[in-house]
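Asks: Dropping a prediction and its sequence here:
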Amino acid sequence: MTDTSSFDKALEQRLVAYCEIDSQSDEHSPSKPSTAIQLDVQRHLQAELEKIGASDIELTSYGALLATVPATDPNAPTIGFCAHVDTAPQFNAANVKPRVHRAWSGTDITFPDNADLVLNAETSDYLGDRVGDDIITASGLTLLGADDKAGVAIIMTMAEHLLSTPGLKHGKVRLAFTPDEEIGRGVDDALPEDFGVDFAYTLDGAKRGTMEYETFSADGAVVTISGVSAHPGYAKDKMVNALHVAAAITSALDEDGTTPETTDGTQGFTHIYAQDGGSSETTLRFIIRDFELEGLAERGARLQAVCAKAEADFPGAKVSCEITKQYRNMRYWLEDDMTPVDLARDAMRELGMDPKSVPIRGGTDGSRLTELGVPCPNLFTGMMEIHGPLEWISVQDMALATKTILTIIDRAAR
């Protein structure tokens, strides 16, 4: 395997520093970005980009940070690299305390702030392949934030290498660090034009050697239930409890057997992830996922039918179901031009990897960018067990990802 040790120290230092900055997004916020704390990361990166000598540094009105590594070969294509700075709102991400387990021996990794947690090859099987690597985790009370600050660190380290190494032949390289990816709002309509690239890659993947060019298609749904309020002591034949209606909707969907905990592979699902309110009015929030547009439409129609039936079954209740588009399977566009996919595969093979591409049961900023005309598959970073307290990453995987994108840049200019 190619030696990547020259990048290890910079990647470790960057990831630890980035993860210590709280940057959770918030789907309930209408602002751009959804939380001001995401701009704390962007300003940190902006100063770092200025220090390493990047050009065209711009913090946009919609919260994305853009920059350029100027071309040394004007005939080579302009390639973009993208990562998101927000962390997932599903788990605590405040006061992250990263811990580096150097040259991990294969023994249990424990967490000083949560004695009940144990990370080993049984709780995360890929970890068993990384014996001897430097493993970074959080301390047990938070997620780590390697999703996707690992991608940010990899792109920054790549940019620093290009800017500090004379004589390298490459085209213009564009960097984009986006907010709000975790809540499906990472790609503003203005980003494709502002990015200005021939094609791009997100650094938002998992195991080394993996690249995704097929993702879920995704919609979101908000179901609002209005019941009939009455004093519970005198409620007979008067009250309609919105929570009972909500339970009926959830139960009907569970009977289909297509929830996240019962599906895998290329199966889609409908997932209720939040409920707010009480007996008079309650709101349910869903994500709807399928690899094919026909399946996505069928799942949306099924949810609407369940809501209509619930309204009919509970006279007096009012049930509305609003479905909004989120992103689409990037395969629909990439299969027409596989240039960035083939280039990445060739780069991985050059570095001794056997590239693997499987449909990703999720989405990236690349899903939306591809739909908007910027072909953008997703590359590995090494992050594992994301969105929870067992999240971890190998520094050596990050270094190999850095070498991969440098090889992509090099091959594109040959």
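Replies: On my side now, so go ahead. This structure is a prediction, so every number in the text was calculated from the model and none was measured. Numbering: from 1, shown residues only.
Asks: only C-alpha atoms for contact and neighbour calcs from this point on.
Replies: OK.
Asks: What is the end-to-end distance of stretch 179-198?
Replies: 22 Å (C-alpha to C-alpha, to the nearest Å).
Asks: how about that stretch: buried residues?
Replies: 179-188, 191-192, 195, 197 (16 or more other C-alpha atoms under 10 Å).
Asks: now swap in stretch 271-281 and tell me
Replies: Residues 271-272, 275, 279-281 are the ones in stretch 271-281 that count as buried (16+ other C-alpha under 10 Å).
Asks: Below is structure B, check it against A:
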Amino acid sequence: MQHIIDRFIGYVTVDTESDPESNTTPSTAKQWDLANKLVEELKQIGLSDVSIDDKSYVMATLPSNLDYEVPTIGFVSHFDTTPDFTGKDVKPQIVKNYDGGDIVLNKELNIVLSPSYFKDLLLYKGQTLITTDGTTLLGADDKAGITEIMTAMEYLVQNPQIKHGTLKVCFTPDEEIGRGADHFDVEKFGADWAYTMDGSQIGELEYENFNAAGVKIRFKGKSVHPGYAKGKMINSMLLANKFISKLPKDETPETTKNYEGFFHVTNIQGSIEDTLVQLIIRDHNRNKFEKRKEYVEEVVAKINKKYQKQFGEDIAILEIKDQYYNMRDKVAPVMHIVKLAEQAMKELNIKPLIKPIRGGTDGSRLSFMGLPCPNIFAGGHNFHGKYEYVPVESMQKAVEVIVKIAELNAIQNKK
């Protein structure tokens, strides 16, 4: 267990925050620090074909130790952390034999991780938790996944009596800003399928995610002295407000769960003559997803029609861009890859929690690039903020799941 703790802390104390405003890959130069460290570590533990490309994608191979052919399986995690909360100067705290009570993350700032608010904490009573110090995120998303993949590969190298086929490893940049699969070379990777180790609670196994689109609407206006504005002024901020008021009130992130989709306004910047509204559209059902986009188009079209005579041209400029789709479409024809992971968990006395992802994953895009890629738990909770934590026992179980998947693949495909 200490080996996993040391490895994980070695990763999270390297700042790898990504930057959505950057046009480079990786989006921040500091991501190279951990990428290069991972390359050296992969070589040290004995993997083959270790490489890092000009975009910082790290790949490696654990060769088969079988005398017959079985499918090649890949394992994928990302090394960047979200720009939503600082990942600089992470100072992990270790809570041994957690007693089920409040955890003081930072006494000076009165920051407390409490099961009265974060009820999942009680699942891990008696276990060892790694938390933040209340001033940064932790980075378990997804350095827990990297820890688990690296530890599993090392274990298999050191225990050649465990039979397995060829295993592929890839660590990627910029997943947190939606670009983790942008330069992923599926052909070079060479796996028949893969798993992202990027879920949360122990037991999670996911092969469904949202269909997703990003929306930008620029509302124009006319500025006139407010004392003489009657019939002349058009306030673009009020137009933006009219648009937002037309969105269903009960179809937002804070009012939906499970398979329910939503509209989510993420940003507004405006003045009288120019206001930009940004939102995201999410739905697991592809038909409902398309209807949500159509609804936005209809609302914008009505606003344009209403102001056409007064403004003389379209007063609202709409841009909708699809971001990713539900991986279920690509995984359903090869459901044996989900069943394999499910069996591995059951044999390890882990209860599989098969549920839809209310978000996206690199696995979704990779699935549509020809690499079916369900998602497996990495163990962390409360990602993207100061209350993030990970039970060490969950990371250990994730290591065991990786090993068991490799083992079962060899057994089930024995000629």
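Replies: Sure thing, it's come through. From a predicted model like this one, the values you see are computed outputs, not experimental measurements.
Asks: TM-score of the superposition?
Replies: TM-score of the superposed chains, computed with TM-score structural alignment, normalised by the length of structure 1, equals 0.92; 406 aligned residues with a C-alpha RMSD of 2.1 Å.
Asks: In the buried residues of stretch 179-198 of structure 1, find the pair that's most separated.
Replies: Comparing all pairs in those by C-alpha to C-alpha, the longest separation belongs to I183 and V197, at 24.5 Å.
Asks: if we can go back for a sec, tell me the two of the buried residues of stretch 271-281 of structure 1 that are most distant?
Replies: Counting by C-alpha to C-alpha, the most remote pair of those is H271 and S280, 23.3 Å apart.
Asks: if we can go back for a sec, out of the buried residues of stretch 179-198 of structure 1, which one sits closest to F111 of structure 1?
Replies: E182 (25.6 Å).
Asks: hang on, the closest one packs against V85?
Replies: No: contact criterion C-alpha atoms under 8 Å: E182 of structure 1 and V85 do not qualify, at 9.4 Å.
Asks: Next, count neighbours for N114 of structure 1.
Replies: 13 (other C-alpha atoms under 10 Å).
Asks: Hmm, S139 and it touching each other?
Replies: Yes: taking contacts as C-alpha under 8 Å, N114 of structure 1 lies within contact range of S139: 7.4 Å.
Asks: Give me the residues contacting the helix ranked longest in structure 1.
Replies: Longest helix of structure 1, by residue count under DSSP state H: helix 293-313. Defining contact as C-alpha atoms under 8 Å, 6 or more residues apart in numbering, one finds that helix 293-313 of structure 1 is touched by 217-219, 223, 245, 248-249, 252-253, 268-270, 288-290, 317-321, 323.
Asks: Buried subset of these as a ChimeraX selection?
Replies: Here is the ChimeraX command that selects the buried residues among those (16+ other C-alpha under 10 Å):
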select :217,218,219,223,245,248,249,252,253,268,269,270,288,289,290,317,318,319,321,323
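Asks: so what's the residue mapped onto A341 of structure 2 from structure 1 up against?
Replies: Matched to structure 1 by TM-score structural alignment, A341 of structure 2 sits across from A344. The contact partners of A344 of structure 1, by C-alpha under 8 Å, 6+ apart, come to 211, 404-405, 408.
Asks: And the helix or strand hosting A344 of structure 1 against structure 2, how far off on average?
Replies: Using DSSP states H and E, A344 of structure 1 maps to helix 339-350. Mean deviation of helix 339-350 of structure 1 relative to structure 2 after superposition (mean C-alpha distance after the TM-score superposition for structure 1): 0.9 Å.
Asks: The following helix or strand past that helix corresponds to what range in structure 2?
Replies: With elements assigned by DSSP H and E, the helix or strand that comes after helix 339-350 of structure 1 is helix 365-371. Mapped onto structure 2 using TM-score structural alignment, helix 365-371 of structure 1 covers residues 362-368.
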